Every structure is written in structure tokens, then in C-alpha cells.
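Participant: kindly return the folded structure for what I paste below:
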Amino acid sequence: MKKILSLVFILCSITAFGQRNWNGKFEQMDNMLPTPNQYRTGSGEPGPAYWQQKADYKIKVELDDENQRITGSEVITYYNNSPSELRYLWIQLDQNVREQNSFSSQAGTSRLPATVSQVGTVQAQRALGDTGFDGGFKLMAVKDTKGNDLQYLVNRTMMKITLPEPLASGGSFSFNIDWWYNVNDRAVIGGRSGYEYFKEDGNYLYTIAQFYPRMAVYDDFNGWQNKQFMGSGEFALTFGDFEVEITVPADHIVGSTGMLQNPKDVLTKQEARRFEQAKKSFDKPVIIVTQEEAEAKEKKKASRKSTWVYHAENVRDFAFASSRKFIWDAQAVKVGENTPLAMSYYPKEGNPLWERESTKAVVNTLINYSEMTIDYPYPVAISVHAASIGMEYPMICFNFGRPRPDGTYDDFIKTRMVYVIVHEVGHNFFPMIINSDERQWAWMDEGLDSFLEYLTMKKYYPELPYNSNSPEAIVPYMKGSKDFMRPIMTNPEQSLQLGPEAYSKPSAALVVLREQVMGPELFDQAFKEYARRWAFKHPKPADFFRTMEDASAVDLDWFWKGWFYTTDNVDVEVADVKWFKVAGEQKNLESRVNAQGGNLGENAGENDGNPFYGQPQEFKLTDSRVGSEYRSEVDNEAIRERFAGKNVYQMTFKNNGGLITPLVLEWTYKDGSKEIERIPAEIWRRNEQQVTKLFVKEKEVDSVVFDPFKQLADVDMENNVFPPKGKNSRFDTFKKDGN
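Facilitator: The predicted structure is shown next:
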């Protein structure tokens, strides 16, 4: 009976201990991810029956420079490649987010300060939900190609078109929409697109996007992705081909998604000649429209109009910019077998910075991102300068970064300008090519793009004061209150801090994964495989998670669960170190044994105030014998000889932050030499809260530091050092230089 009770006690103790120290952080994610099927496989690649829809557009649009208005007409041809019959279509009307009393303004929260005596006018109209702006699409016609009215219903930012008859699998349907809308002043109303007014010369610079009714995505994962556009969650879009005619004042220069089809009709002979020259210039940009020429056009406005014609194949969206203020330069880039044009459009207010740096940044981005993913497939990549904006579309993006009014700038201004160009041009890859659902998973484009932005900036601009999107940079957020955090795997409309949660934290996580968990070579191969598999397709989070594991043979479920599904942080405490020494045959062990077990924190010698100068606990190695049925013998003398005189350090680490992490240790020896040692995260697999490990060293140790180079996003550097503060003079040096 006594034995039974003892066994029960032991089992209960083990169970209780296990419950305290186990939260399933190393358990597989199978129950968290969608079940693999014929459309999306367990390996993370598209299945044998994968399908996706297609939508082609023929658009004619005119920009009214006098009234800041867009008028357009489009024919959409929608191809049903799904196995299902469709009885209705969903169209996105994103301009409706700027309607008076829109859904986003109704659902938004706002308040005045407790003691308020004055509020700025722009801030007031936003807080009070009344901008005084007549925004939103004004639909004039929704018809089939024969001119028959189609039945439709507008639900805020979505429009449902009921089809005259069901659209069978493999079929297509064409229809026409006519519309107009007022273009918003971004300085007053805000928005991802709109115009900027330059009062000094009376001209406008237009960055136009979400300007046409667009097909929503219908896929195997969600059916229709028809979540309302509320402002934070961006876009889910279908690939297709575009033929677009853009009518503007004749003195405007247009930059656009796609390739210009009629340069002789819209460019002067000199501009057309320079444009052709740029296609062969690989060493530096060619100025197609000079600052002097742009300034001349600012002084008088053309009464004529011109129509710029663009074609774009296999893109998910379309945007353009237009202004008579534009300076324009271009340079050819060699990317694999492709030679796209890197181009920049900017007003004189952007110079001299933009002429010096913009197109160079586009070139650097195309090269580096192509190396990490796939060769850039489109014919152009454009950076447009507009105030206080960073926004991306296929082949074109709108970017901030303006010198001071006198044209001067410092490294801070230059850094902001360069990194936003890298980031927004980089969006050509995520999500314009690897076409994730931004409306649902902001991190799949913003986070992956921020990660590649980080790598590009470090590679091409090491001299600039750039420290974004790194493990070190995310620490202030990670150590903040959990009440104001959401996991990465959160819809952007529910995010509390979208910048860290969709951009910098996912990037920091991938930096840790690449540099500390997988290693660059293995990570880069897996990441490139993900891009190859899902280029011009619609990946979901599980496809990324599964591909990274499938292509690397690294079990990363613990990593995804911790970094992406929780708000845990890295806070590893070097809690305790004990020093032992393996004795040789001739040593008198009894006279050297430390009564307290060689605990360095409690048994420090007084020499130099450094606990590592205390006496170690020595132990000898006794003979071992091979048991059971083995006939061989242990070479005890060889083992004793191998370990004789070695220093053994027993270290205990506490996981105070909860986030599973590898251990990166810097050992400093008494002779001044250093060593970096890396322990995989799997050390925590049996106890997620505290682990103890023995380290064998030839030399005696002076100090040890966890995360010495701030590569793991540890939020408390003060408990990373042993001996702890007050017992090691080296600690203060570590705090200052991080080494």
C-alpha cells in the first residue's frame, strides 16, 4: 500500500509540474490550420485542382483638372474558373469610404479631451465625422454589353450585381459600369489617393487609385471576399488584363500601371527620343522631362486634352499619377532575362533629392527583391513623389520624402525618402505578384515587405541611420502593455497598433527566423520557394507557414505559434550559474570542494569583485561499465583524459516573457577572449519556463551574456548578464555598447 501511495504521489507531482511548465508551445499546429485539400496541400503549395478567377478591364477615364473630378466608363469581363455556378457578382466601391456618414465613420470612435478650449479645424471635422466633402462613387449606369440594365444593390463599399442567368463554371460575363466621383484633397480629407494643391504656382498633383469599381475576390478559401472597406484593411483583388485610356490636360505628364502604348501621341519628339534612350541606359537615369521644362509648363495651362493609352497584363489593380509639374527620369535594369524600366516622377519641390536618389532606390529594390523571390516580371516600376504618403499599386507607387523649402536635406530626410521608396516599390512583389488578401491579413504583405525592406536597406544603404523592422527596433513595442496589443494574426481593422502588428513585428520575427533559427541559406531557399509557388496566385497564412517548413526541414510550429498567435515577448533571465571543474587523478578533491556547490552568485571570491573568481566545485569521474547484454567495455581512462581539468558551467535560464527563443550566448574568458555559442529553441521543449544546461569550457569564464548583439528582441537587457549587476564591472560596459 505504501508503494502504491508513493507512486500516486510521484505521478501527481509530475502532472502538476508538467501543467505548470507546459502550455503546448511545441505542439503541432495541425488543429489551427485549414485541412489540406485538392486546392491547397499540406506541403503549402497549390493543389492539383487549384483555381482562381480572372477579371479583364477596358477603362476610359478622364481627369477634370478644373473641378478635381474623375469620370469613367469600364467594361469588365469576368471569368468563372471555379467549379461552382455563380448567381451574383460582388464589386468593390472603395471610394464610398469617403461618403458622408460612411460605414467607417459610423463605426469609428472619437472623443474630445476632458478639458478642451480649442481644436484644430481639420482635426475637428475628422473627429466630428463631417468633412463637408461630397465623396463616393456616383453610379450612372450598370448594364450588360447589350445595353440592358442589370439588377444591383449597393451595400456601403460593396455592390452586388444579380446576373440575368447563372454563370456556369468555365463561363464568362461582360458588363459595363459608368461613374464619376470628386477627387479628395489629401491634405484636408486624407486618403490613399487624391490630389495635392500647390498654391505657389496654382497647380495640382494627382495620385489616383481605387478610381474604378473593381471585382472582389472569389476563391476556394472564403467564397466571396466581400468584407467592407473601413480604411485600415486594404485590398483583395483578382488578376486580369487592363486596357486603359486616360484623358488629361495636354501639358500633363502621366505615370501609370502598364506600358505606354502611344508615346508619339502624348510626348514631344525630344521626350520620346529620351524615353527610348532610357531603355538602353543601365548605368544612370535619363532625364525625360527636365525641371526647367516642368517649371515652364507650371506657368501656363493647356486648353487641349490628350489621351494616354496603357496596357497591363496579369495585374491585380491599376493606378496612375498626373500633373504638369512632373519631372520624369528613367533607367533600365537587368533582372534575370528581363529589362524593366525604373522610373521616377516628381515635382520641383522634390529636388535635388529625388533626382539623385529615387530611381537609384527603385533599381536597388528590383534587384534585391528579385534575388529573394522571383525575377521582376513587369515592364516598368515607378516611384511618384507626393507629400506625406506611402502607397503601392502594380508597377507604380506614391512616396513621401521632401527636402526643405530651400532644397537642403539631411540624412534623416534622405533615409525616410529612400526606405519608403524601397518599401512601396517592394510591394510589387508582396502583394501585387504574390497576391495575398490584404483585407484579412495585413502582415502577409506589409510584414514580408518590411522584412525585405530591412534587408535591402542594410545591403545598399549601410551608411544611413536606418534601424526599422529589426528585432532591436521592436523592443519598445514588445515590452509595452499587453492591453494595447493584438497578435500578428489579427484582422487589420481590429489591430490596436497597426504599425508594429502588421509591419515591424512580422519583419522582426522573420529577421530572427532567418538569422538565428534557420540560417540565411536555408531561410532564403524556403522563402524563394514560397514566392515561386504563389507568384500570381492567392496564398493564405497556412500556405506560407507550411511552405517554409516543407522547403527547409525545420519544424517551425513553435515559432509561428509564439510570434504570430500570441503577444508574448522574449525576456530570458540568466538566473543562475554554477561552476564545476573536472578533477585530474592527483588532486585532493576534498580540500577544494565548495560547500555551496560553486554557485557563482552567492560564493564569489573578493578578487576584482568578480564572482567568477570564486572557487569551483571539483568532481572526479569514476569508472562506468557497459550493462545489459553488451560485450564491449568503456574506455574510462580516455573519457577521464578528455575531460580532465575542464571547466563545467551549469546555467539556468528563465523564460520570463513566455516567447520561445533560441539562446545566443557570449562567453568572455579571463584572458579577454570571447566566444559566441548558439543553442536551438528546442531546449525549451520539455520545460517552457525554465531550463538548465551544462557547458564545458577549456578556459575559465569571466562573464556570460544572453543576446549580446540585441538580435532576439529581448525586452530586459539587465537580467541577461551573469554575474548580475553590482557583481561584475563589465555589466556597465555592456549596457552602454551592447557588446
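Participant: from now on I want contacts and neighbour counts done on CA atoms only, so please keep to that.
Facilitator: Will do.
Participant: and stretch 173-193, which residues are buried?
Facilitator: By neighbour count on 16 or more other C-alpha atoms under 10 Å, the buried set for stretch 173-193 is 173-186, 189, 191-193.
Participant: got a list of contacts for stretch 651-663?
Facilitator: Residues lying outside stretch 651-663 but in contact with it, judged by C-alpha atoms under 8 Å, 6 or more residues apart in numbering, are 25, 516-517, 558-559, 562-563, 568-578, 678-684, 688-695, 706-707, 712.
Participant: what about burial for the residues you listed, which qualify?
Facilitator: 25, 516-517, 558-559, 562-563, 568-578, 681-684, 688-691, 706-707, 712.
Participant: another one to check against the first:
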Amino acid sequence: MKQLLLASGLLLSLAAPVLAQENIDKSKFRQLGQELPTPNTYRTASGAPGHEYWQQRADYTIKAELNDDNQSLTGSETITYTNLSPDVLTYLWVQLDQNIFEKNSITNLTRTSKIPDKPTFGVAEALAEQTFDGGYKIKAVKDANGRALPYVINATMMRIDLPQPLKPKQSVKFSIDWFNYINDQRKQGGRGGYEFFPEDGNYEYQMAQWFPRMAVYDDVNGWQHKQFLGTGEFALPFGDYKVSLTVPADHVVASTGELQNTDVLTSTQRSRLAQAQKANKPVLIVTPEEALKAEKSKAKGKKTWTFVAKDVRDFAWASSRKFIWDAMNVNYAGKNTMAMSFYPKEGNPLWGQYSTEVVAHTIKVYSKYTIDYPYPVAISVHGAVGGMEYPMLSFNGGRPEKDGSYTERTKYGMISVIIHEVGHNFFPMIINSDERQWTWMDEGLNTFVQYLAEQEWQRDYPSSRGEARNMVTYMKMDKSLQQPIMTNSESITQLGNNAYGKPATALNILRETVLGRKLFDYAFKEYCRRWAFKHPMPADFFRTMEDASGTDLDWFWRGWFYTTDHVEQELIGVRWYSVDTRNPQVENTRRRAEINAAPKSLSQQRNLQDIPKTLVDVKPELNDFYNTYDPLAVTEESKAQYQKYLQSLNPEERALLEKGLNFYEVGIKNNGGLVMPVVMQMTFQDGTNQIVRIPAEIWRYNDQEITKVFVTEKPVASFMLDPFQETADIDMSNNAYPQRPQPSRFELFKEQPRGITPNPLQQQMQRQGTARPQTN
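Facilitator: Here you go, the predicted model:
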């Protein structure tokens, strides 16, 4: 400990550093001037849509027939495209996403692979030439009068040349007829497709990206016709849909929109559906017994199901005779929504117990943090796809074992994927960002709100993303293995970490550590309100969050979204000072205690043994005044000097002196490059502690190393940076002073063959002798 000798005024002067002119443009706190587009009448500097904002519209009437014998689809659609831009259009671009399955698609040709040293037949089959006859077979493209329109197909895009220019505020109507074989999801992959169940010989069809869809034309990119390669998803305009789906007569169809002809259901099923519309827990519309009967009988004939959807950007559906169907009502802010689930028997018991309840929960939590859910239905469909989202409908995985048991990971994985995919109704199905270019704007924002919904589902829910500590492993990786969040999805090597985990973590840190929940939640909800049913860009999000929170966050966006910097703050040292009171009774006593507490040196200890007596011990006559003089004795003169000093102080200075304050000069280094707030925990010698939160702007003059003086009334025993691991600091070993050893463990084990140890639920079943797991 050192002492500060404070002159009259008791002021501790901290000199502000001088910033060299040549370093200003290198500051991590410089504004995002060049990175963001110039505001205009379409998109304002506040992040809100401008007074001349516009977007296009595409309305669809579609008829399609599913062939269950050869797994194919025949379709015909009429598109009414309305030009609400100020521009004259001479052609239109349509997305042909199924063309990704063509043999010579860009995706197939650019997919890299290696042959292992000892290839197996499975590897050889995977590397063999593709035989699936995928992609659209376009039969006709015609205008409203039935005349052929010229078109050119460029991989997953098709340009349709208009006979006359489409002027602003005008509409054009045209039709497309097509045919395509449906992909096997387990073999060809894909966002949709079919799953075959060999045990009963039935199929489940999950129809996604199944029809030619209009591309987006906007004020930022013009036509968004970047090719679909498999990762970057979709940019789509809003419109109304009327879709008629002809399927085998015993199939049950789940779809975007509302069913128009309920006569495809039995009278009993219609009665159950009416009951579900008022129920607060799931009601079975199609029972497991009815689904099992349909599996076995495979009725002949066909039925057509007709659905209507208003103001949606896409349309998806699922069809199978295996479907069990349950539903319940969700009331939020006075609006009723039907939460539904469709699943084969292979999904039970998990799906019957959880799926629809998770859908309902998701609608409520997301509505609280974004906007009220506007659609009449929200559907979860179980199948082979891990998770994929569309308006009002999502495809979700999570399948129990054949004996009905499941692991904890399967249970929470299923709940999480349903929350995530149903949550996509908000991002990007309503807040309609450009997924083809900026994956994080839908996946990252959605993963963040997913985390909030998970935590409201169950206390300490095991969320895999959202918590800062969960992102450390990725952020401490070599930078050559990372890309900034602001990277196109097709160029990202770790999409899950980059576009889902890191932006979700950043937003959670922004909410908890930088802004606080009150400011963040208001600004985030304002962004959702501004851009509902519109096409936001990254700048619109960044600017709205700053505008509505009243906080300059350019440093945060730059660090988290534009760089691969990480958080690594190091506590490099602490110097302790106290105020010299000049009171001889206090200071001399303190000094005497320090002297007495100081350990004797090794020489002094040995001299006590080796030198029994010194010369002055033998000859006392050699002693003089200084042999008995006590420099720490309190004299009348020293008392008088102290009183004179006290009289020179004003009352405020005297009160400060009497507090006996402690001053700690703490040094902190920024080793990771990413500037963040400093969160410091001080633990006092009496066992209590105090958290001090310092804004990130403390790094504005020097983003590599800073010192900060902490003033306390009680002496501090230890300091700890980021005690709650809320900033994603990648190295906690250097965050403490005095430094704390980091615990580590090792285990001796022998690897056991896989599949021998039953999961915990199977163990319960074995103990209880039950054929199916016991659920509460």
C-alpha cells in the first residue's frame, strides 16, 4: 500500500491523454460513416422507412397435384405482379429454387469433397454421379391472354421478358405451368421434400420452395437475383395466396393460410376443430387411431384442399396419411390464433405432449418482444428436416426412440427447434429481411428472441445459444477460421456460430450489459414495429436501435459485426493508496504495526543463532540517545502540527479526511481488440462485495490499455473482471487480482462401445417394467 499526501483541497488529478491527430480515423469509436449507406427518402437516418418508401407486391393463385406413386408434383400458377416502385421494368425475375437439385447445378458442381484412404461403399455411393432427376420442368409461361412469354433460365433464376414495359403503379398478370420430382430429404437433402417410412410403406411430404416465386426488386439492390446455392435463403415480396392442393383422399394437409373447404374433414373432425378454437390445451383433430387406420388402408381417390393466406411472403404445406393433428387457441392482446401440430406416430410421446404447447408459448413470448402475431394460425410439422420455416408453418425435427424413450438432449432439442422455427414467423416472414444476403438479420435476431422464449419456458433452460459464455469457444478460435457477421451466407465457413450464435450473443450482451433491458427492449420493439411487413436492411436495424435507445452504438456494431475481434480483458495490476491523515496517533500506530508485521530476513533469523550478543550488548557504554530514541513516539510537537493542519481544511475536506478512504489504481489491458464495458467486482476484506459497471467509452482514448482509480471506504481484498461472464471474455484466467488458480480436472476412462448404455428414460422404463415412458 502507498499513501497519497493530499494538499489543501484534497484533489486527485487525473490527466486526460492527448489523442494524436493521425490516430483519430483508427479509433474503434469512429462513426460508421463509410460502412452505412447514405440516408434518403426511402430509408431515413433514424432507421425508419422514409416517406417515399415502397415495395413490390406479388399475388398468387396456384393449383397443384401431388402424385404419391412417383413422388412428383404438377402445378400451375397465376401471378399478379404490381410495380409500386418509381422505376419502369422491362422484365421480371422469378426464383426456381428446385433447380438446385439439377445434376449440373452450381451447388452440385462447386461442392468440394475428398476420398478417404479407405473408402467404404457408403462413401463411394455418396461420391457417385447424381441420378436424381431434380429441378423444374417448365411447361409454359404465358401472359393473361394465354400468349407465350419469352423467358430465359439462369440456374436458379428465370427472367421473363415483358411484351411492354411495366410502369409504376401498373400490374401484370402471367402464368407458369411446371412439373418436378420431389427430392428424398435423407438422400438429396434440401429444405423440403419427402420422407419414406419403410415400416408401413407411407410417405410424408414437406413441400417447401415448391413453386416458382417472384424475386424481390427493391430500392437497395434492384433485383435480388443472387443465385440460390443452398445456404443463403430467400428474399421474397408480400402478397395474397389462394392455393388448391390435390392429394390422395386419405391424406391430411397442413398449410400456410386458412382452410376454406372444411368438408375435406369428417363431421367429427370438424366438431373437434371447433372445440379446439376455444380450448386452452391441445385437442386432437385427427387421433392416433385414425392416423394408424389411414396408414394401413391407403384409400383410393383424391381430395382437393383449398387454403387462403393474406399478406404473406411465401407458402408451404405438408401432406401425409400418417398425420396426427392437434390444435388449441392462443389469445394474446385480445387476438385469437390457432396453434397446431401435425406429426406421425413416430413423433410420440414427445410431440403430443409438447409441440402445440411450444407453438403457443412462442407466439406469446415473441409477441411481447416484437409485435403482436398477426396471422390466424401457427403450425409445427414433424418430419425428417431438422428445422425450416415458412409463414404460419414450420418443419421441425426431434424424434424419440422406437420404444418411445428419448434423451434429455432430444427433448430440449425439439422444444428449441420448434421455438426457433415458429419464431421465424417474425424474422423474416413478417420483418422481411434479405436472407439471401444477410443471414444474421433473420437467424441471429430470431436466435436471440428464441433464447428469451426458452428462458420463459423453464427456469435455467439449457439454451445452447444466447449466453455470452457459450460463445467463447468460437470467438477464441484462430481468426483465419472466422468471418465477420457482415459476410454473405455463402462465404461463411461456420454458419451456425457466425449467423446464429454470435449475433444472438451480441444482442444479449447489448441488452444486459451495454444498454440495459429497458432501453434495449423499447428499441428492439420499435425496430420490429417500423419494419413489420417491410424489407429492412442492416443499416435500418443499426440506426433504429441507436435512435430509439438514444445511444451511440457505432463502436458496438463495428466490433461485433464488422470484425473478428474478440473480448479479452486482462487485469494487469493493482496499486493501493490510502490518504495520509497526518494524525501522528493514527499514522505512527499504523507504521509501527507494519514494521512489527514485516518478516525478518533470512540473515536476521540466522544471526539470532550465530551471534548470541552484539558489541553494544557486551559494552552498554556504547549506547547513546539514538539507541533508545523512538521515531514513532507521539510528541506534543507532532500533535500541535496536526492541529494546525486540521485548521487549514474546510469542513468538506475535513470530513473526507476522516473517512480513511482507500484508493486503488487498477490497470486493464484489452488483448482481444473488441472494446467492451468494464465490469469490475471488488470483494472487501469483510467479505462483502460491490459491482462497478463502466461504459465501453472508457477505451475511447486508448483502446489497448487503461488505468482506473477506484475509491472505497473499506479495504479491498480482491478484484475480478467480468465476474458473471457476461461479455464473452475468452480468457478468465487473467481477470482476477490477486490471480486465482483455474481449476482443471482429468479423468481416467476406457471408451465403451456405443449403444450399450440405455438413456435415462429407458432405464426408468426398465425399472418400472413399462413399454412406454411415464410422462407427467
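Participant: care to give me the TM-score?
Facilitator: After superposition, the two chains reach a TM-score (TM-score structural alignment, normalised by the length of the first structure) of 0.89; 680 aligned residues with a C-alpha RMSD of 2.4 Å.
Participant: tell me which of the buried residues of stretch 173-193 of the first structure fall in strands.
Facilitator: Counting by DSSP state E, these place 173-182 in strands.
Participant: what about stretch 284-303 of the first structure, how long is it end to end?
Facilitator: 35 Å (C-alpha to C-alpha, to the nearest Å).
Participant: so that stretch corresponds to what in the second structure?
Facilitator: Across the second structure, the stretch matching stretch 284-303 of the first structure (TM-score structural alignment) is residues 281-300.
Participant: now swap in stretch 518-526 of the first structure and tell me
Facilitator: Using TM-score structural alignment, the partner range for stretch 518-526 of the first structure is residues 515-523.
Participant: list the buried residues of the matching stretch.
Facilitator: For stretch 515-523 of the second structure, burial by neighbour count (16+ other C-alpha under 10 Å) applies to 515, 519-521, 523.
Participant: which outside residues touch that stretch?
Facilitator: By C-alpha under 8 Å, 6+ apart, the list of residues contacting stretch 515-523 of the second structure reads 369, 510-511, 544-549.
Participant: please redo it, this time with the cut-off set to 7 Å
Facilitator: 369, 511, 544-545, 548-549 (C-alpha atoms under 7 Å, 6 or more residues apart in numbering).
Participant: buried among those residues? Make that a PyMOL selection.
Facilitator: Command for PyMOL that selects the buried part of those, burial taken from 16+ other C-alpha under 10 Å:
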select buried, resi 369+511+544+545+548+549
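Participant: let me have the contacts of stretch 515-523 of the second structure in a markdown table, extended by distance to residue 716 of the second structure.
Facilitator: A markdown table is the format used below for the contacts of stretch 515-523 of the second structure (distance: C-alpha to C-alpha, whole Å):
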| residue | distance to residue 716 of the second structure |
| --- | --- |
| 369 | 41 |
| 511 | 30 |
| 544 | 42 |
| 545 | 38 |
| 548 | 39 |
| 549 | 35 |
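Participant: which of the contacts of stretch 515-523 of the second structure sits closest to residue 3 of the second structure?
Facilitator: Distances from residue 3 of the second structure to the contacts of stretch 515-523 of the second structure, taken as C-alpha to C-alpha, are shortest for residue 511 (40.1 Å).
Participant: OK, contacts around that closest one?
Facilitator: 517, 520.
Participant: state whether it is indeed within a helix.
Facilitator: Yes: Residue 511 of the second structure sits within a helix when classified using DSSP: H, G, I helix; E, B strand; the rest coil.
Participant: what about it, distance to residue 679 of the second structure?
Facilitator: 15 Å.
Participant: how much space between residue 474 of the first structure and residue 386 of the first structure?
Facilitator: Separation of residue 474 of the first structure from residue 386 of the first structure (C-alpha to C-alpha) stands at 28 Å.
Participant: if I've got this straight, residue 328 of the second structure is in a strand?
Facilitator: Yes: according to three-state DSSP, residue 328 of the second structure belongs to a strand.
Participant: what lines up against residue 88 of the first structure once you look at the second structure?
Facilitator: In the second structure, residue 88 of the first structure lands on residue 91 (TM-score structural alignment).
Participant: so where is stretch 567-579 of the first structure in the second structure?
Facilitator: Aligned by TM-score structural alignment, stretch 567-579 of the first structure corresponds to residues 564-576 of the second structure.
Participant: tell me the gap between that stretch and the middle of its chain.
Facilitator: Distance, stretch centre to chain centre, for stretch 564-576 of the second structure: 26 Å (C-alpha atoms, centre = their mean, to the nearest Å).
Participant: contacting residues around it?
Facilitator: Contacts of stretch 564-576 of the second structure (C-alpha under 7 Å, 6+ apart): 1-2, 475, 479, 482-484, 559, 663-674, 728-731, 734-737.
Participant: can you check stretch 451-470 of the first structure too?
Facilitator: 365, 368-369, 411, 415, 419, 422-423, 450, 473, 504, 507-508, 510-511.
Participant: got the contact list for the residue nearest to residue 690 of the second structure when sequence neighbours are not counted?
Facilitator: Leaving aside its chain neighbours, residue 690 of the second structure sits nearest to residue 682 (5.3 Å; criterion: C-alpha to C-alpha, 6 or more residues apart in numbering). By C-alpha under 7 Å, 6+ apart, residue 682 of the second structure lies in contact with 689-691, 716, 718-720.
Participant: and the residue sitting nearest the centre point of the first structure, how far is that from residue 339 of the first structure?
Facilitator: Residue closest to the average C-alpha location in the first structure (C-alpha atoms, centre = their mean): residue 447, at 1.3 Å. Residue 447 of the first structure sits at a distance of 28 Å from residue 339 of the first structure (criterion: C-alpha to C-alpha).
Participant: please apply the same query to residue 285 of the first structure.
Facilitator: Taken as C-alpha to C-alpha, the span from residue 285 of the first structure to residue 339 of the first structure is 14 Å.
Participant: look at these two and report which has more neighbours.
Facilitator: Between residue 285 of the first structure and residue 339, counted using other C-alpha atoms under 10 Å, residue 285 has the larger neighbour count: 24 against 19.
Participant: for the nearest residue to that one once chain neighbours are set aside, the count of nearby residues, please.
Facilitator: In space, and not counting its chain neighbours, residue 285 of the first structure is closest to residue 331: 4.4 Å by C-alpha to C-alpha, 6+ apart. Residue 331 of the first structure has 27 neighbouring residues, counting by other C-alpha under 10 Å.
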